[in-house]
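Student: no sequence for this one, just the structure:
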């Protein structure tokens, strides 16, 4: 099969990123206006004296009273003659303040001097961004390991959607981060997800498409006929039920919302997906209640394997299915007359009947998606 509201995602960081050098708390700058700036407005002079800050930000500080001219509150348009004393209170941005340590309970699966592996719960944003400046995984990591403040992105090298649970690896040193990023680029980090999809997925295979921003909705991603980035997902059906399938998805690439978009484009969106899902999918009242109770897409990063950046050995970790998805699977298995324990999934299980929503309107996706057998 050839796919958030905020585009916080199961993607890899492809661009270098460094924390801003601004202080995380207020500080004060005392400046004397040089004679060569005589005749300039205060806001223009400040832009030259403090080039690390934008003109609009400096103007805002002046209007907020954070800039004193010879001990008195000033206005942006005040003209300078040279020799004035400026007292500027440097006010950190909300974004800068977001990179602060916050105590929280993190499910650390593994940790040593180079890396840690965390099992992220659903509902947690990975990285601070507009609307989510606090309470993110990054904030918790900085509290758990203060030394991560010296590593770009606090050591985070790949991400998960806010409402996707599961495993992530975090580098504790810059060399380890560089090594892991290289592995991601070489596609040697193995990431396996488990999910519940709508409908009866016909067989195992590979979804290979291009993915980019949806031309009809810039807050979503979509399969594109051209102009997107290569996206490859390997799919295996673990079990089939009346109207759903339990699947395993192995990422070869790590595009934004890749699994969610691929399953959506293949007409088997993930159960409960609020962005790419099908709210009209046919199901019993019990199954609908289980899906609704999740309040998220049924997607979990189940297994993670990579070459340890220090030892050179391949290490692998697994995180059990979270309670909400486990409950949905139990309901589906009971309804299909299967053992609800999930301890021995029959990957060749044939569903006792089942249907796809053939009348589901799919006009937004005019790209034909085919299953390519591995």
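Tutor: That came through fine. Everything numeric here is computed off the predicted structure, so don't read it as measured data.
Student: contacts and neighbour counts: CA atoms only from here.
Tutor: Noted.
Student: How far off centre is stretch 123-139?
Tutor: Centroid displacement of stretch 123-139 relative to its chain, using CA atoms, centre = their mean, to the nearest Å, is 9 Å.
Student: Next, the distance between the ends of that stretch.
Tutor: Length of stretch 123-139, first residue to last, CA to CA, to the nearest Å: 14 Å.
Student: just the helices in the stretch 1-150 of the chain please.
Tutor: Taking DSSP state H, counting those that start in this stretch as the test, the helices found in the stretch 1-150 of the chain are 42-49, 55-63, 94-98, 137-144.
Student: for comparison:
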């Protein structure tokens, strides 16, 4: 069965004295804050949001005492099918859910991944998400990146979380194992855009979107470093591109790590584990944000996955074998 149904929205409000004389789109954003400004502007242009029964333009002035009436359909957002795919949910209430994503799970349907994605799993868990843009997904993790993600369960929560991400008040901290020994932490401020020749890759390019990552060293091995990276922006592949740009690509990264390098005199188990590590060694470890409805600051932590811990252990043993 297809899930393309729509949900009627009926709202009305009187323009209070302090908002009189302002533009319709600004007043609507104040009176109906659970909907984004762009969505409201579309409804105004379509005549679904009226003032005293009349259709106006977004820039038209409205007067105190006028009545805004919204009669619209919140269209279902796609032809996506709910699928019963298990989710590791670490927090959930009626507004948001926070989950711990495993490696190998694609977040959003795309070419080559029409289903079997996190989005399909979310629609099975919360059927009402079909009426929220992108089924409530406000930020993504790459297919093989593990760790914490927040999902909005309502339009209001989605609008608020997107605002927080734009204002950079959501704290997202990752851990990674990179190739090479980093001496000290720092900040990478380098714009990211599509790679000129290889379209599936991103790169640091002039004229790309601003991208800022803060990194610090957690532990140094003989030929690798365990780092923590805090995102200030959220560009596609940002950590993977930034660390490779710095000369310290992530272990196991098929797109950005380049030629495989063997640590000198390392034991065969470590060499094999590094060569066969099945994904980029990247984990979304901490997530902190303001609850979109209560405003309470909330924080979650996800333990490092087993494959990441095993590789760290081998690297620590390797370092120990060469000390002294």
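Tutor: It's in. No experiment lies behind these values; they were computed from the predicted model shown.
Student: any idea what residue 337 of the first structure aligns with in the second structure?
Tutor: Under the alignment by TM-score structural alignment, residue 337 of the first structure pairs with residue 320 in the second structure.
Student: secondary structure class for that match?
Tutor: helix (DSSP: H, G, I helix; E, B strand; the rest coil).
Student: quick one: it and residue 277 of the second structure, what's the gap?
Tutor: Computed as CA to CA, the residue 320 of the second structure to residue 277 of the second structure distance reads 21 Å.
Student: More neighbours: the two, which one.
Tutor: Applying other CA atoms under 10 Å to residue 320 of the second structure and residue 277 shows that residue 277 carries more neighbours, namely 16 against 12.
Student: Give me the aligned partner of that one over in the first structure.
Tutor: When the first structure is aligned by TM-score structural alignment, the residue opposite residue 277 of the second structure is residue 294.
Student: Residue 42 of the second structure in helix, strand or coil?
Tutor: helix.
Student: Residue 182 of the first structure now?
Tutor: Under three-state DSSP, residue 182 of the first structure falls in the helix class.
Student: And for the one 10 residues further on?
Tutor: With three-state DSSP as the basis, residue 192 of the first structure sits in strand.
Student: residues near the aligned partner of it in the second structure, how many?
Tutor: Aligned by TM-score structural alignment, residue 192 of the first structure pairs with residue 173 of the second structure. Residue 173 of the second structure has 21 neighbouring residues, counting by other CA under 10 Å.
Student: roughly how far apart are the closest residue to residue 173 of the second structure other than its chain neighbours and residue 168 of the second structure?
Tutor: Nearest residue to residue 173 of the second structure, sequence neighbours excluded (CA to CA, 6 or more residues apart in numbering): residue 230, at 4.4 Å. Using CA to CA, one obtains 11 Å as the distance from residue 230 of the second structure to residue 168 of the second structure.
Student: quick one on the thing from earlier: just say which of the helices of the stretch 1-150 of the first structure is most tucked in.
Tutor: For the helices of the stretch 1-150 of the first structure, the largest average neighbour count (mean count of other CA atoms under 10 Å) is found in helix 137-144, namely a mean of 22.
Student: For the helix or strand just after it, grab the matching residue range in the second structure.
Tutor: Toward the C-terminal end, the helix or strand that comes next after helix 137-144 of the first structure (DSSP states H and E) is strand 165-171. Counting by TM-score structural alignment, strand 165-171 of the first structure falls onto residues 146-152 of the second structure.
Student: The matching stretch against the first structure, how far on average?
Tutor: Compared with the first structure after the fit, stretch 146-152 of the second structure shows a mean deviation of 0.4 Å (mean CA distance after the TM-score superposition for the first structure).
Student: just the helices in the stretch 151-300 of the second structure please.
Tutor: With DSSP H, counting those that start in this stretch as the criterion, the stretch 151-300 of the second structure has helices spanning 155-167, 238-246, 268-276.
Student: winner for burial among these?
Tutor: When the helices of the stretch 151-300 of the second structure are compared using mean count of other CA under 10 Å, helix 238-246 is most buried, at a mean of 21.
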